[in-house]
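Asks: What follows is a predicted structure for the sequence shown.
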Amino acid sequence: MRNVLSTKILTKDQRRAIPSDQYQLVEYDAIHVELIDINTNQTADYHIFTSKNAVRGFLKANLQSRPCFCVGSKTKQFLEENGQKVVKSAKNAQELARFIEKNHKNTSFLFFRGNRSRKELPTILTTAGIALAEIEVYKTELIHKKFEQQFDSLLFFSPSGVESFCSMNSMGIATAYCIGTTTAEKALVYTKNVCVAKHPTIEDVIKLLTIPDQLGTDRGYYTKLN
């Protein structure tokens, strides 16, 4: 029986995908997200979102819609479910920024983000001379919790989740299973035992955990980073 810690409370369906006869699952929310009330008259040709939380903040503000660029299939799906037109989605912020740099140099963008958002995307775009304004629409708070037991596997869904867990705990010999490359890069600060899901979804992180190593590479579910 392997001890597994998820740094996010899973849904019933996600929990069922982790066989209870093979894994002892512990769950907690490593971060807390709070939407911010905003009032802005800023406009642009396009909007950029790198998370569903940013979309939630935008929708709460009831701002005028624009065609969107986003990171992740779940963010794209959430935007479309809420009536937003998605022009382009990418696996990570750097890939999206490079696409915009190459194809949309003469347009303007509003980037809806959180207080702990990484700087790759705005750095790439502003360095390229692309008009970009940033609006903070949510705040992420780290939830510090100490665990006495050791885990064989750790499931991470954001760089902030990694930082939150590691503020009170050591990864030890556990393998970190990460939702994307930016989360994996953060985990590599604390351990060399890191794997990253091919697609940035919670379901793919669970596949990463439950599919044997010898099958994972062949099926393309993950890349090992160590």
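Replies: Sure, I can see it.
Asks: from here on, contacts and neighbour counts on C-alpha atoms
Replies: Will do.
Asks: next helix or strand past the host helix or strand of His47?
Replies: Following DSSP states H and E, one finds His47 within strand 46-49. For strand 46-49, the following helix or strand on the C-terminal side (DSSP H and E) is helix 52-61.
Asks: Tell me who's in contact with the residue most central in space within the chain.
Replies: The centre of the chain sits closest to Ser158, judged by Cα atoms, centre = their mean, with a distance of 4.7 Å. Residues in contact with Ser158 (Cα atoms under 8 Å, 6 or more residues apart in numbering) are 178-180, 182-183.
Asks: Where do the helices of the protein begin and end?
Replies: For the chain, helices defined by DSSP state H occupy the ranges 12-16, 52-61, 73-81, 93-103, 120-127, 159-166, 181-187, 202-210, 213-219.
Asks: got the buried residues for the fifth one?
Replies: By neighbour count, and taking 16 or more other Cα atoms under 10 Å as the criterion, the buried residues in helix 120-127 are 121-122, 124-125.
Asks: what's the burial count for the closest residue to Leu188 other than its chain neighbours?
Replies: Nearest residue to Leu188, sequence neighbours excluded (Cα to Cα, 6 or more residues apart in numbering): Val194, at 6.7 Å. Applying other Cα atoms under 10 Å, we find 23 other residues in the vicinity of Val194.
Asks: okay, now the one to match up with it:
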Amino acid sequence: MKNVLITREKEQFEEVKKLFEKEGFNPISFPTIKFEKIPLEGFNEREFDFLIFTSKNAVKIFLQQVALSKSKPIIAVGSKTAKFLVENGFENVEIPDTFSSEGLKDYLYENIERFKNKKFALVRALEGSEILLNQSEFEVKLIPVYKTVFNKPENIEEVEKMLKDKKIDAVVFSSPSTFKGFINVFGLDKTREFLEYPLVCAIGSVTEQEIKSHGIKVNIVPEKFTFEGILEELKKRWNNY
């Protein structure tokens, strides 16, 4: 059985666990980051023509603090984010083709006649790409609802031994923060050593660039920036496992 190390936040691991176990893999939780809620003060949805949600987590934390109109126009980055919004009764949700900041920017400019001079609330983590901010054709205001901080997983010793013994077959990084958190746990030298053997998987081009900037190879970047995309690529690599 192939061992796959998942570095995403602890509470988000369960849904990924089921996906990988269904295909006969052994997913191992190794949360290198955690989320801390940022209180929202004075948010008024009438100030904005559209809301942009970059993750399911951003939606959850936002809706814990704001009673948003179900008819509000929303752009969701990712099919899971969109599905969660629809399940919560939102009626006007659209999705860019590419699930990234670059994909979102392209989507807005491809439909610029509809979005020109509109005001957007970008609801996400405090950290993230600034590619959408300071645009001349439309206004985007950052509305941070949580911040990402480094986390020390409970199973560091166990995972370190598995990495040293080459018993981890793949490591999945779902954001630049999860990779930076990995370095925070092990240090850069050990990170480079530990990631020589397993397949290094990056969800998204931004995550890929962050990993490569530290001199580490990236083996897999799925066409669709999702865990399902990673899973499909691993199945292709391991079709004879």
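Replies: In hand now; what should we look at? Not measured: the values here are computed from a predicted model.
Asks: what's the TM-score here?
Replies: After superposition, the two chains reach a TM-score (TM-score structural alignment, normalised by the length of the first structure) of 0.80; 209 aligned residues with a Cα RMSD of 2.4 Å.
Asks: Contacts for the strand holding His47 of the first structure next, please.
Replies: 55, 66-71, 75, 107-113.
Asks: Report whether the expected contact of Tyr138 of the first structure with His32 is present.
Replies: No - counting by Cα atoms under 8 Å, Tyr138 of the first structure stays clear of His32, with 10.2 Å between them.
Asks: For the two, work out which one has more neighbours and name it.
Replies: Of the pair Tyr138 of the first structure and His32, Tyr138 is the one with more neighbours under other Cα under 10 Å, namely 24 against 11.
Asks: Return the residues in contact with the aligned partner of the more buried one in the second structure.
Replies: The alignment partner of Tyr138 of the first structure in the second structure, by TM-score structural alignment, is Tyr146. Neighbouring residues of Tyr146 of the second structure by Cα under 8 Å, 6+ apart: 35-38, 58, 61, 124-126.
Asks: In the first structure, which of those still touch?
Replies: Among these, the ones still in contact in the first structure (both residues aligned by TM-score structural alignment, their matches' Cα atoms under 8 Å) are 35-38, 58, 61, 124-126.
Asks: once aligned to the second structure, how far is the strand holding His47 of the first structure on average?
Replies: Once fitted to the second structure, strand 46-49 of the first structure is off its aligned match by 0.7 Å on average (mean Cα distance after the TM-score superposition for the first structure).
Asks: relative to helix 56-63, how tilted is the top strand by length along the second structure?
Replies: If you go by DSSP state E, the second structure has its longest strand at strand 139-150. Interaxial angle of strand 139-150 of the second structure relative to helix 56-63 (axes from the mean of the first three to the mean of the last three Cα atoms, to 10 degrees): 110 degrees.
Asks: which of the residues in strand 139-150 of the second structure are buried?
Replies: So strand 139-150 of the second structure, judged by 16+ other Cα under 10 Å, has buried residues 139-146, 148, 150.
Asks: Now stretch 163-183 of the second structure: buried residues?
Replies: 163, 167-183.
Asks: swap in stretch 79-92 of the second structure?
Replies: 79, 81-82, 84-85, 90.
Asks: How about stretch 43-60 of the first structure?
Replies: 46-58.
Asks: now Ser213 of the second structure: how far from Glu127 of the second structure?
Replies: Plainly put, Ser213 of the second structure is 18 Å away from Glu127 of the second structure if you go by Cα to Cα, to the nearest Å.
Asks: Glu80 of the first structure and Val87 touch, don't they?
Replies: No - the pair Glu80 of the first structure / Val87 is not scored as a contact, 10.7 Å apart, by Cα under 8 Å.
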